[in-house]
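In: Give me a 3D structure for the following:
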Amino acid sequence: MPKSIEKLVTKRVQNFIWAEKEKNPVNKELVYSPIEIGGWKVLNIEARNRAIDIIWVKSYLKFGNDCPLWAKVADAILAHYTPKSEDGVDKRCRINPILQSWKTSPPKHAKTAAANDLQCLIKTIKTFNIRQEGLAFSREQQRQMPIWYHKHADPAIRKLNRSTASECLKTKHKIFTVGQAERLAEGLNEETQ
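Out: Predicted coordinates:
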């Protein structure tokens, strides 16, 4: 929901509750609190919208067969819109800006719903510092991680992304995920034994 609409709805709810008085005699937290603790249980539109945004991010960060189609489209759009500082990042390697160390900057002034939604997605990720975390990721999840510009790799390794060996791996062997690199390494180990 656009901020302007959010503010308008919040204002109308307040006007309705307080019969259009200038000042509210009770603070907002109490009005939004559950009835059991003395509140009025009025819907907090802003908190509700932030929760919806976080659920969208959660859906965006699913991988493999669980990944929704819109997230794949979003990744393609985000990979297309990068700042000038990221021109050196190989376009073939731009898979997901959350899992990788390259930055994105979706169009801020585009008049499309998709551009607005992507802006909201990126803003939510930055605001709440959302990142990939877990106690133990499955081997399959680890294998689906992009290998180039890996978010958790040492920044010095980023320089290796443009080496001759890296170019061979990308072009000839089509290596873009940790799992693909692992399979290639296993094949090399079998040949040497």
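In: Every contact and neighbour count from this point should use C-alpha atoms.
Out: Will do.
In: L188: what secondary structure?
Out: Secondary structure, DSSP: H, G, I helix; E, B strand; the rest coil: L188 is helix.
In: which secondary structure element contains the spatially closest residue to Y60 that is not a sequence neighbour?
Out: Sequence neighbours aside, A71 is the residue nearest to Y60 in space, at 5.2 Å (criterion: Cα to Cα, 6 or more residues apart in numbering). Assigned by DSSP states H and E, A71 falls within helix 69-80.
In: after that helix comes which helix or strand?
Out: Counting by DSSP H and E, what follows helix 69-80 is helix 113-127.
In: List the buried residues of the helix or strand that that next one is followed by.
Out: Going down the chain from helix 113-127, the next helix or strand is helix 139-143, by DSSP H and E. Of all the residues in helix 139-143, those buried under the rule 16 or more other Cα atoms under 10 Å are R143.
In: Check which helices and strands helix 139-143 sits against.
Out: helix 178-192 (3 or more Cα pairs under 8 Å, 6 or more residues apart in numbering; DSSP states H and E).
In: Now do the helix it packs on: everything it contacts.
Out: Helix 178-192 has contacts (Cα atoms under 8 Å, 6 or more residues apart in numbering) with Q142, R143, Q144, M145, P146, I147, I175.
In: and this one, so I can compare the two:
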Amino acid sequence: METLRLPKSHGGLNLFCAEERNEAQYLSWLSAYLAPQNERPLWVFVADELYRLAIRVSDASIIPEDYRTNPFSQDWRPNKNKLPFILKQILKVADKYHLTIDAPYIPQDTRKRMTAWAHPAMLDQENLRLRTPEARCLKRRHAVRNLDHLEEIAEQDEEDHTGADDCECPNCDADRVEGCRHPSRCQEFANDLLGGIAPKWNLASEQIELPGQLWQEMSENRDSALENGEEVVFNQLLGNSLDESDMFRVFVNSHALRPGTAREICLREPGIRNLPPSDASSVHVIACGSTIYGRSADARGGFAVHFPDAEYGDDSGRCAGSYQTEERSAAIAILRAAQIVPLDRTMHIVTNSKNVVKRICNKLEENDDAG
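Out: Next up, the predicted model:
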């Protein structure tokens, strides 16, 4: 049956599959639901309210109603029996295809905006400690919504802070004005909550500032440079300005470089970049791909990676998968080169596919948004 559903060019009959067609539609609606705020269609605002109202009783006490956004970016679940059919199916495909919120490195501003309650990267997933008196006080008296608010409470930067219930430092006095009876306990609890966030999402995780001067200097002429056969610079700063809506991923259990479940991906260590040594020269690499019997069921692709200066070993091989094009083969060659060369080295890549260069350099952000 799977063979019959393949395109005719790949030996199938292009047989219609209603289940896959429906799931594709639900995924497109999921994408619309998770779009940036100014791009969301009207129906998703109704869906927001329906999801919030259908929250499970066990989760309702953890995150106040006013603090709930959606069950995809927060760790709470709605009761599916209380949802309309379409919203229930959207949840189903999100689970089936392992929707998660992820990036190699989470920008600090994004981490600060994440919810303090039902955080998706909280190591203690049961959130049992969020039902304590301190948690209730942080929600009701301190009105803590996100990690930025939580960090403000956790900061004990007053020299005269004693940590006792009767501490009279300015921070504790200000907390008492808000109605908090035990400021030191709330501060300690807030600090514990921050420490219970996985490293990738933890506010204490740092990232080096990457130099963007070369990209900025060459960005204006990159379109014409490619057409003229000149060098084009890869924008390594793209991920530093990601908003939450840009970080949702599906198929992470099958299509990621290091596949895993949605939960495993969310809890992974941050991808810390290393700066190349100031005196290090670029690694020159030729990465090319080719395909024979293109546009047919017999298409076969291959790649080759060559280091002219013999700094690293060459590599070549066949391209796996049923879908084979020359562009895909060249992309695999570039990927293989990036896997061979250490992360702290700068590469100068020569390839035989202008389209691949355009996709990963000139139109990387656009293609990333399109999946």
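In: how much space between the aligned residue in structure 2 for the residue nearest to Y60 of structure 1 and F303 of structure 2?
Out: Using TM-score structural alignment, the partner of A71 of structure 1 in structure 2 is V44. Separation of V44 of structure 2 from F303 of structure 2 (Cα to Cα, to the nearest Å): 44 Å.
In: count of residues packed around the closest residue to V9 of structure 1 other than its chain neighbours?
Out: Closest residue to V9 of structure 1 apart from its sequence neighbours, by Cα to Cα, 6+ apart: I45 at 7.8 Å. By other Cα atoms under 10 Å, 16 other residues sit near I45 of structure 1.
In: Is I45 of structure 1 in contact with E6, as I believe?
Out: Yes: I45 of structure 1 is in contact with E6 according to Cα atoms under 8 Å; the separation is 6.7 Å.
In: Could you tell me where the lengthiest strand in structure 2 falls in structure 1?
Out: Longest strand of structure 2, by residue count under DSSP state E: strand 283-292. Using TM-score structural alignment, none of the residues of structure 1 align to strand 283-292 of structure 2.
In: Just the buried residues of that strand, please?
Out: Neighbour count says strand 283-292 of structure 2 has V283, H284, V285, I286, A287, C288, G289, S290, T291 buried, by 16+ other Cα under 10 Å.
In: Can you say which two of those are spatially most distant?
Out: V283 and T291 (26.4 Å; Cα to Cα).
In: Please pick the buried ones from the contacts of helix 178-192 of structure 1.
Out: The buried subset of those (16+ other Cα under 10 Å) comprises R143, M145, P146, I147, I175.
In: State the next helix or strand along the chain beyond the helix or strand hosting D173 of structure 2.
Out: For D173 of structure 2, the element it lies in under DSSP H and E is helix 170-177. Going down the chain from helix 170-177 of structure 2, the next helix or strand is helix 183-195, by DSSP H and E.
In: okay, the angle between that next one and helix 170-177?
Out: Per axes from the mean of the first three to the mean of the last three Cα atoms, to 10 degrees, the angle that helix 183-195 of structure 2 makes with helix 170-177 is 100 degrees.
In: Show me which of the buried ones among the contacts of helix 178-192 of structure 1 is closest to S59 of structure 1.
Out: Among those, and counting by Cα to Cα, the member closest to S59 of structure 1 is M145, at 16.5 Å.
In: Would you mind finding the match for that closest one in structure 2?
Out: Using TM-score structural alignment, M145 of structure 1 pairs with M114 in structure 2.
In: so who does the closest residue to that match other than its chain neighbours touch?
Out: Leaving aside its chain neighbours, M114 of structure 2 sits nearest to N146 (5.4 Å; criterion: Cα to Cα, 6+ apart). Contacts for N146 of structure 2 were tallied using Cα under 8 Å, 6+ apart; they are K112, R113, M114, T115, A116, W117.
In: Thanks a lot, see you next time.
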